[in-house]
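Participant: Turn this into a model:
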Amino acid sequence: MIEVDVGLTIGAFSLDVAFRNNTGVTALFGQSGSGKSLTLGIIAGLMRPDSGHVRLDGETLVDVEAGVFVPVSRRRIGLVFQDSNLFPHMSVKQNLLYGRWFAPRDASRIDFDAVVETLGIGTLLSRPPARLSGGERQRVAIGRALLSCPRLLLFDEPLAALDMQRKLEIMPLIERVRDEFKVPIVYVSHAVEEVARLAHRVVVIESGRVKFIGDPAAAFGQLTAAPAEDRFDLCSVLEARVADRSPSHGLVALDHPAGVIWVAGPVGAPGAPARVIVKATDVVLSLTRPQEISMRSVLAGNVSRIKLDGPLAVVEVELSESSHLLATITRGALEDLSLKAGSRVHALFKSAALHEQAVSVGDAV
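Facilitator: From the prediction side, this is the model:
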């Protein structure tokens, strides 16, 4: 169990963040400068808060009022940053073994070979960091943090410096770390695809304050929760299950309470839970269910909220009690369709617009 309730003022910026979680990955999500990394630094012990406390598995790491502050070296927290921070004069194996120095002798040790196999770095052990790609360096950084036998892992934008292909290689490895080693993780990111795939719980932070806490589907589908992002970044996360039916022209059906979502397969075994990211600018709204159209994914729902934004409007569609979808349309389309709260609509989006490698299938859902 990680429990955080802290306050800190630095210049004109004020941080006041509180959340708790007892399993899996907790994602701190928000725009740059919102206070995500500052919160992570307080948990790690790199910063001292002005007020509040941090507790991990019942142990108090920080309590300003009680005068408690456990130093970084005694917290047993593994850190992975955007820059891997590997020691350049050490080989990959030496960097990995360095993490062992921070593991208490009486701690349950994570097996070296298991970490190497999980992260796929067996062929890299003799190399210096200078001969590694960015993705390979991050794998080694994750391994070093794991081998310190941490009670908690902190990831601070670990994939921000990587291209999409490298990100898609690393995310399944973080999933394996999450699922196989069972170490709780606090993950800082402003990338929806990372949070939707990895997190059990999302803490949306805006201007130093917690705006919303919930699962990814709730955090990214409702106007009251969604961070104020550029319209091209606004998206929703839909939870569905892989349908028990044969693929159609290479597409796999995902069953959702509001309809069927088609994605390029394969994405998982029949019955497996799945999360799909849909960009608001990729969604088309119709008052009737279109028949002769190329879009395969059609979900039915009711308009629950509308937010006007200059010549555009963001429409929140309630697909089911726990599922919402955002659509960005023009003000003219809003008026032509006479959309208002309660209007029955069909939301359509192209299967080609869904990145099948970013579909999350398994334990995080």
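Participant: Could you use CA atoms for every contact and neighbour count after this?
Facilitator: OK.
Participant: For the lengthiest helix in the chain, which helices and strands make contact with it?
Facilitator: The helix that spans the most residues within the chain, counting by DSSP state H, is helix 164-180. Helix 164-180 is packed against helix 112-119, helix 134-146, helix 192-198, with contacts defined by 3 or more C-alpha pairs under 8 Å, 6 or more residues apart in numbering; DSSP states H and E.
Participant: Nearest to residue 71, out of those helices?
Facilitator: When those are compared for distance to residue 71 using C-alpha to C-alpha, the nearest one is helix 134-146, at 17.2 Å.
Participant: From the chain's centroid, how far away is that closest one?
Facilitator: Distance of helix 134-146 from its chain centroid, counting by C-alpha atoms, centre = their mean, to the nearest Å, is 18 Å.
Participant: How about stretch 87-104?
Facilitator: The gap between where stretch 87-104 is centred and where its chain is centred comes out at 28 Å by C-alpha atoms, centre = their mean.
Participant: Tabulate the helices and strands packed on helix 164-180 in CSV, adding columns for mean neighbour count and distance to residue 230.
Facilitator: Converted to CSV, the helices and strands packed on helix 164-180 look like this (neighbours: other C-alpha atoms under 10 Å; distance: least, C-alpha to C-alpha, whole Å):
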stretch, mean neighbour count, distance to residue 230
helix 112-119, 16, 34
helix 134-146, 24, 28
helix 192-198, 24, 13
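Participant: For the stretch 1-150 of the chain, which segments count as strands?
Facilitator: Ranges of strands in the stretch 1-150 of the chain, per DSSP state E, counting those that start in this stretch, are 2-10, 13-21, 25-29, 51-56, 59-63, 68-69, 77-80.
Participant: out of the ones you listed, nearest to residue 301?
Facilitator: When these are compared for distance to residue 301 using C-alpha to C-alpha, the nearest one is strand 25-29, at 27.2 Å.
Participant: To compare against the first, here's the next sequence to fold:
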Amino acid sequence: MNDSSPDLCFQLKATDPIPLEVKINCQPGELVALLGPSGSGKTTLLRSLAGLYTQARGQIHSGEHCWLDSNKGILLAPEKRRLGMVFQSYALFPHLTALDNLLIPLKGLSRKQAINLAKEWLERVHLKGLEDRKPAELSGGQRQRVALARALIARPRALLLDEPFSAVDQATRQKLRRELALLRQEIAVPTLLVTHDLEEALQLADRICVLHHGQVLQVAKPECLMQRPASPTVARLLGMQNLFEGRVLSNTKEALQLDWSGLTLTLPYQKGFQKNQRVTWMAPPHSLIMHRPDRPVAGDRENPIKGRIEELVTLGPHASLAIRPQHASQWPLRFYVPQHFVQRQQLKQGMNISLSLLGRELHLFA
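Facilitator: Just a heads-up that it's a prediction; the model follows:
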């Protein structure tokens, strides 16, 4: 089955209780993750789209259907918007069976048609045989599957997911994410996912919208967002490290020379940067290559930096490293390496090492 819906376009603005200024277009079959800290306006935005929060002004269109136009006095009631919603708390009726919960949105069908469709959807979300169980008799993951099936069964014009997997354990969360990804291949519905979990957004989203204090800071594909965050604020909200200050020494077609606390780094030419311009720049993990001075290896020696391992902390299969550069002891470089790399290289706290910074991977913020 391949159900298709129109795109979802909205431009909303609110001042109270949480400021909001957002403009997004979500295409059929596209999942846009709304990512940001608590209080950034994610849930307020979702409630505005659903018609549950009416203080926001602006426009909301689902294809040719207008749900909200403040200038024209249009405000469509929630039940007329044909939205599917999945909440963190599931919002299932506790006195009804899984099957009966799915029958609620199907009042326009005959009893036989509705039951057949509900059973089909329960099978699609791997709950065949559990039709007669009430929510209390289902696991958290099973309840969430019922909630997802109920949201999709009436062929909504858009799907809104409000932190839908945060109430289940990690193993169940991974399984539900995979099942949602599989369902999305069959159902072309514009989908907005509210999450504060970067991993979840990276796994599921076609685009990620970073929200902060109700403002859209960046909307981009996951790989673009992680490699080229639009600002230091976006980078910090994403938990990125290794953000430093520098000064452009020169910027020609051959290369950009950047001064970092007295050390010159060489990058490819960067359009828009001028000589003596102060900039913030970032060294993402994939820009760092580590070498042991006593174990020379064939490899890239670009932008060499000498330093000392100040911190080495084991975190499961990985280790967190903090390298204190000799030339800028106030600016440690932090990154993760596999635990087997630590063991193979016999890395220890206090050890002197050297790093290469790959200029093509360094990111300058305009």
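Participant: so the longest helix of the first structure matches what in the second structure?
Facilitator: Under TM-score structural alignment, the alignment places helix 164-180 of the first structure onto residues 170-186 of the second structure.
Participant: how far apart are the matching stretch and its match in the first structure?
Facilitator: Compared with the first structure after the fit, stretch 170-186 of the second structure shows a mean deviation of 1.0 Å (mean C-alpha distance after the TM-score superposition for the first structure).
Participant: For residue 45 of the first structure, find the nearest of the helices and strands packed on helix 164-180 of the first structure.
Facilitator: Nearest to residue 45 of the first structure, of these and by C-alpha to C-alpha, is helix 134-146 at 15.7 Å.
Participant: And the next helix or strand past the closest one?
Facilitator: Beyond helix 134-146 of the first structure on the C-terminal side, the first helix or strand identified by DSSP states H and E is strand 152-156.
Participant: and that following strand, what does it pack onto?
Facilitator: Using 3+ C-alpha pairs under 8 Å, 6+ apart, the elements in contact with strand 152-156 of the first structure are helix 36-44, strand 77-80, strand 185-189.
Participant: Just give me the mean distance for that strand relative to the second structure.
Facilitator: Mean deviation of strand 152-156 of the first structure relative to the second structure after superposition (mean C-alpha distance after the TM-score superposition for the first structure): 0.4 Å.
Participant: Spell out the residue ranges of the helices in the stretch 201-350 of the second structure.
Facilitator: If you assign secondary structure with DSSP state H, counting those that start in this stretch, the helices in the stretch 201-350 of the second structure sit at 222-227, 232-237, 339-345.
Participant: Make CSV out of those helices and add mean neighbour count.
Facilitator: Putting these into CSV (neighbours: other C-alpha atoms under 10 Å) gives the following:
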stretch, mean neighbour count
helix 222-227, 16
helix 232-237, 17
helix 339-345, 12
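Participant: Looking at the ones you listed, which is nearest to residue 146 of the second structure?
Facilitator: Ranking the helices of the stretch 201-350 of the second structure by distance to residue 146 of the second structure, with C-alpha to C-alpha as the measure, places helix 222-227 first at 28.8 Å.
Participant: What span of the first structure is the closest one aligned with?
Facilitator: Counting by TM-score structural alignment, helix 222-227 of the second structure falls onto residues 216-221 of the first structure.
Participant: one step back: what's the angle from the longest helix of the first structure to strand 25-29?
Facilitator: Regarding helix 164-180 of the first structure and strand 25-29, their directions subtend 140 degrees when assessed with axes from the mean of the first three to the mean of the last three C-alpha atoms, to 10 degrees.
Participant: List of residues touching helix 164-180 of the first structure?
Facilitator: Residues outside helix 164-180 of the first structure that contact it (C-alpha atoms under 8 Å, 6 or more residues apart in numbering) are 24-25, 118-119, 135, 139, 159, 183-185, 194, 197-198, 357-358, 363.
Participant: ok, these vs residue 323 of the first structure, which is closest?
Facilitator: Residue 323 of the first structure lies nearest to residue 197 out of the contacts of helix 164-180 of the first structure, by C-alpha to C-alpha, at 16.6 Å.
Participant: what does the closest one align to in the second structure?
Facilitator: The equivalent of residue 197 of the first structure in the second structure is residue 203 (alignment by TM-score structural alignment).
Participant: Please apply the same query to residue 75 of the first structure.
Facilitator: The alignment partner of residue 75 of the first structure in the second structure, by TM-score structural alignment, is residue 81.
Participant: contacting residues for that match?
Facilitator: When contacts are counted by C-alpha under 8 Å, 6+ apart, residue 81 of the second structure touches 50, 67, 157.
Participant: What of residue 86 of the first structure?
Facilitator: 95, 129, 137, 141.
Participant: can you put those residues in CSV and add distance to residue 274 of the first structure?
Facilitator: Below are those laid out as CSV (distance: C-alpha to C-alpha, whole Å):
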residue, distance to residue 274 of the first structure
95, 36
129, 36
137, 29
141, 28
